[in-house]
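Q: Can you look at this prediction? I've put the sequence above it.
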Amino acid sequence: MTTQQEELLPATRRALLHRIAVAQTEGRTPSLVAAVVRDGRAVWHGARTSVEGHGPDENVQYRIGSITKTFTAVLVLRLRDEGVLDLGDPLEKHLPGTGAGEATIAELLAHSGGLAAESPAPWWERTPGSLRPELADVLGKQPLLHPAGRRHHYSNPGYTLLGALVEKVRGAPWEEVLRREVLEPLGLGRTTGRPLMPHAGGWAVHPWADVLMAEPAEDLGRMAPAGQLWSTTADLARFAVFLTKGDDRVLSAETVREMREPAAPTEAVDVVDGAAYGLGLQLRRWDGRLLVGHSGSLPGFLANLTISVEDDVAAVVLTNCTSGPLPAWVGADLVRIVAEAEPRIPGPWRPLPEVDTSVLELAGQWYWGTQAFALRLMSGGGVSLEPLSGYGRRSCFRANGEGTWTGLEGYYAGESLRAVRRPDGSVSHLDLGSFVFTRQPYDEGAPVPGGVDPKGWQGIG
């Protein structure tokens, strides 16, 4: 009997340490800490240099900037899952009078609501939040720069609006709701709105000399839902597990999967770079892997959370300088090192504990027109449908009962698959969003749209 190796191999640990050492040295940052998650638990923590005489470990706080947005998105999706709101609702329905209410909640989550990237001057990241006590101070006189829903335009004020939405619906401050509904259930006790000792100080590093200048650590006030939080590699490692697997106390696995799906219009440069944005999560292609997570920055700090769901590996990188190393690159490399050095060992194949014979008879080959597809049974009563060769639309489907399933991904996401039976109970065909799948190409015994030529298949002499 073999089991999954729980700890990383010495060579892998050394490669991880080497990567963060190079990042800290070449990036000229006072300190850098990192963690790697595999199989639902942190398996490695690394650190370079000290934080005010304290060797940084997994419990030292760093400011995480825009990773805060992912936490805010989780709160909004909880409201949706409770039925309090719909992602297609315009903001005005729940938070009237902002001047940006035509944007939908989904568009704000995906940064496609058309809002400006920043609040009006002075620069909000280096000035007290008391300068912007009202939403009008955050949005300014012209909050919308683009038509809502037309393009992805990253917006910090957009997440301020989402935080205000949470406060309005819950009747409590954003940070209080976050602590009660997300941080405490997930055990993120070192993720806070204000720093707790031990924590790193934020520094600017002179670009042409090895000297430092302290950066201010402002309370962001109204802008808090866009970038206020402080956290640790240990807490963010646990958060990465949640974003991979879900936790029914906070959000289901299905909802966190939805967060990881592209939700914003892509531009030409995004298509080339393989970048996209989901619901509070950044997505990108890196060395052939789909990576999801979020980066963050505030004066004095840089942060990144990177997850490869397919490899079941995640990385957290935190550092205390305004500019220097690129945590997103470092995080992607940490994931790659583990995924390539110690590939994921698949779980053992096991037969299904039980099977519905009415579903089993659907397994096998089906044709959409002349293209061959295979329908396979999955655990939990779900099925998958994929082309037998070449390229084509494929998806997994969740069982609804009574011979129907709902698509979970790709072209068929949300579409209904059902088995259509004849009066005698035998299967006539599959109906997938009006597409007819038959057991034989253009089966004359099935209701093929447009009918089947009575001459049938023939050669041409």
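A: It's in.
Q: from here on, contacts and neighbour counts on C-alpha atoms
A: Noted.
Q: Relative to Gly296, how far out is Tyr62?
A: Distance of Tyr62 to Gly296, computed by C-alpha to C-alpha, to the nearest Å: 11 Å.
Q: now swap in Arg376 and tell me
A: Applying C-alpha to C-alpha, the value for Arg376 to Gly296 is 41 Å.
Q: Same check on Tyr442?
A: 54 Å.
Q: go on, Lys93?
A: As judged by C-alpha to C-alpha, Lys93 and Gly296 stand 30 Å apart.
Q: of the two, who's got more company?
A: Gly296 (21 against 13; other C-alpha atoms under 10 Å).
Q: I am assuming that one contacts Ser66, so please confirm or correct that.
A: Yes. Look at Gly296 against Ser66 with C-alpha atoms under 8 Å: they come within range, at 4.1 Å.
Q: For the two, list the residues in contact with both.
A: Gly227 (C-alpha atoms under 8 Å, 6 or more residues apart in numbering).
Q: ok, now which ones touch the residue most central in space within the chain?
A: In the chain, the centroid-proximal residue (C-alpha atoms, centre = their mean) is Arg260; its distance is 3.4 Å. Arg260 makes contact with Gly278, Leu279, Leu281, Gln282, Leu283, Val292, according to C-alpha under 8 Å, 6+ apart.
Q: Same check on Ser119?
A: Asp137, Val138, Leu139, Gly140, Asn156, Pro157 are the contacts of Ser119 under C-alpha under 8 Å, 6+ apart.
Q: and the comparison structure, right after this:
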Amino acid sequence: MTSPQEELLPGTRRALLHRIAVAQTEGRAPSLVAAVVRDGRTVWSGARSSVEGEVPDGDVQYRIGSITKTFTAVLVMRLRDEGLLDLADPLERHLPGTGVGDVTVVDLLAHRAGLAAETPGPWWERTPGSLRPQIADVLGERPLIHPVGRRFHYSNPGYALLGALVEKLRGAPWADVLRREVLEPLGLHRTTVEPVAPHAGGWAVHPWADVMQPEPLENLGVMAPAGQLWSTTGDLARFAAFLVAGDERVLSAGSVREMRTPAAPAEAADVADGYAYGLGLELRHQHGRALVGHTGSLPGFLACLTMGLADDVSAVVLANCTSGPAPFTVAADLVRIVAEAEPRIPAPWRPIPEVRETDAAALDLVGQWYWGTYAFGLRLSADGLLALEPLSGKGRRSRFRPDGDGGWVGLEGYYAGEVLKPVRRTDGTVSHLDLGSFVFTRQPYEEGAPVPGGVDAKGWRGLQ
């Protein structure tokens, strides 16, 4: 089954359907649903089911597990953007009495707080939340098992703390805040804390026999901000579009971009696997592509939302089994199929519509520059930014925006936050560029330029 939309070519749609059919069959999943998003719209959806005549669609709910953490992270970033907290604030400043008050908000968001991965006591995902009525019940007597801020260690209790932080600062339950501030503005009406029909049942499939049994569906209580939500491929497709572009009603594009930036120290094994963690988002590499999103699992369910930003292709995969298909692998394959079969067509090149004062000043700066003997090009683009790139193809690069005082502030990479200052001669012409004390000149070690260490008076020469 596929949607009737015609945005993708028939061959691409068939390849997508084939991939999820293989995943459902080989993974022995009672059902598997998927969707692909491009340019902010769902361009394909598909489903496979083991029950004849009962094929779920984009409106059927599945439990999404830890994708819930991304929603919780959005709420925390909203608090930051409103000035109610700083990500560097210790938890104790806003939520006293936890016993782990020295950890910061960003430590919790990035799973670098040193907290245990799971709660003490019985398996929290498969037992009632009423067994853990207080935050203290999910931390236990020894909540910190690693030094704070020193390493990435995935922690479900850490996101329970973030949910409690949201409740404290908003003065309302986490679920109510989430519905009011994220779900309703984005139109995610089928994303809920408790299942609302139509929804899939969660199943455990026997590893050595083609039989299955239902998994319990528990309310997670104070652990809800770590994994409680139910959603659909339709809603998660819209959420993916938000995570790509932002939405001023919820979170700006800049804050969403910050969530997508690595924020936790990487373990050697994670580096080898191409895995990193931002603020409520996982960053991975697959098929040579950078992918951002989150996976999720709870007994009876598997889920993945992933976004290939360079290709403008996102994918959602949901299944109702405890183990079986690998949702990230399937989602990454869906991104690859579309990106390779139908590469993104770039927007037409257009010149700057109107040359502003900053653009006119930047024209003096563009062209070739040298840092020592390294050649760089400085280019002005239609968006009013300067881009510094090594001409060899390797080396430090960054875009720069005007700072309003004649300088330009780096936006990424080594030069993020650094100021590029054009230094002018008395006649107004540009002598050189100063970038964080690095002097860029029009010629390598240009005579008369203030090159640190000076320029040899005899100039360039051959081998003596």
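A: That came in fine, so what should we check first? As the structure is a prediction and not an experimental result, all values here were calculated from the model.
Q: before we move on, back to that, most widely separated two among the contacts of Arg260 of structure 1?
A: Leu279 and Val292 (11.0 Å; C-alpha to C-alpha).
Q: and the residue nearest to Val76 of structure 1 when sequence neighbours are not counted, how far is that from Trp124 of structure 1?
A: Nearest residue to Val76 of structure 1, sequence neighbours excluded (C-alpha to C-alpha, 6 or more residues apart in numbering): Val166, at 6.6 Å. Distance, Val166 of structure 1 to Trp124 of structure 1, by C-alpha to C-alpha: 21 Å.
Q: So for those two, which residue has more residues nearby?
A: Taking other C-alpha under 10 Å, Val166 of structure 1 and Trp124 do not tie; Val166 has more neighbours (26 against 20).
Q: would you say that one is within a helix?
A: Yes. Assessed by DSSP: H, G, I helix; E, B strand; the rest coil, Val166 of structure 1 belongs to a helix.
Q: isn't it right next to Ala73, touching?
A: No. With contacts counted by C-alpha under 8 Å, Val166 of structure 1 stays clear of Ala73, the gap being 9.9 Å.
Q: Ala372 of structure 1: which element?
A: strand 371-377 (DSSP states H and E).
Q: and that strand, how far from structure 2 on average?
A: By mean C-alpha distance after the TM-score superposition for structure 1, the fitted strand 371-377 of structure 1 averages 0.9 Å away from its aligned residues in structure 2.
Q: which residues are contacting that strand?
A: 359-360, 362-367, 383-389, 441.
Q: so which pair among the residues you listed is furthest apart in space?
A: Val359 and Ser389 (23.4 Å).
Q: higher neighbour count, those two?
A: Counted by other C-alpha under 10 Å, Val359 of structure 1 and Ser389 do not tie: Val359 has more neighbours, with 15 against 10.
Q: Now the equivalent of the more buried one over in structure 2: closest residue in space, sequence neighbours ignored.
A: The alignment partner of Val359 of structure 1 in structure 2, by TM-score structural alignment, is Ala362. Once flanking residues are discounted, Ala362 of structure 2 sits nearest to Leu380: 7.0 Å by C-alpha to C-alpha, 6+ apart.
Q: number of nearby residues for that neighbour?
A: For Leu380 of structure 2, using other C-alpha under 10 Å, the count is 19.
Q: Structure 1: which residue goes with that one?
A: Counting by TM-score structural alignment, the partner of Leu380 of structure 2 is Leu377.
Q: separation between the spatially closest residue to Thr104 of structure 2 that is not a sequence neighbour and Gly101 of structure 2?
A: Leaving aside its chain neighbours, Thr104 of structure 2 sits nearest to Pro90 (4.1 Å; criterion: C-alpha to C-alpha, 6+ apart). Per C-alpha to C-alpha, Pro90 of structure 2 is found 6 Å from Gly101 of structure 2.
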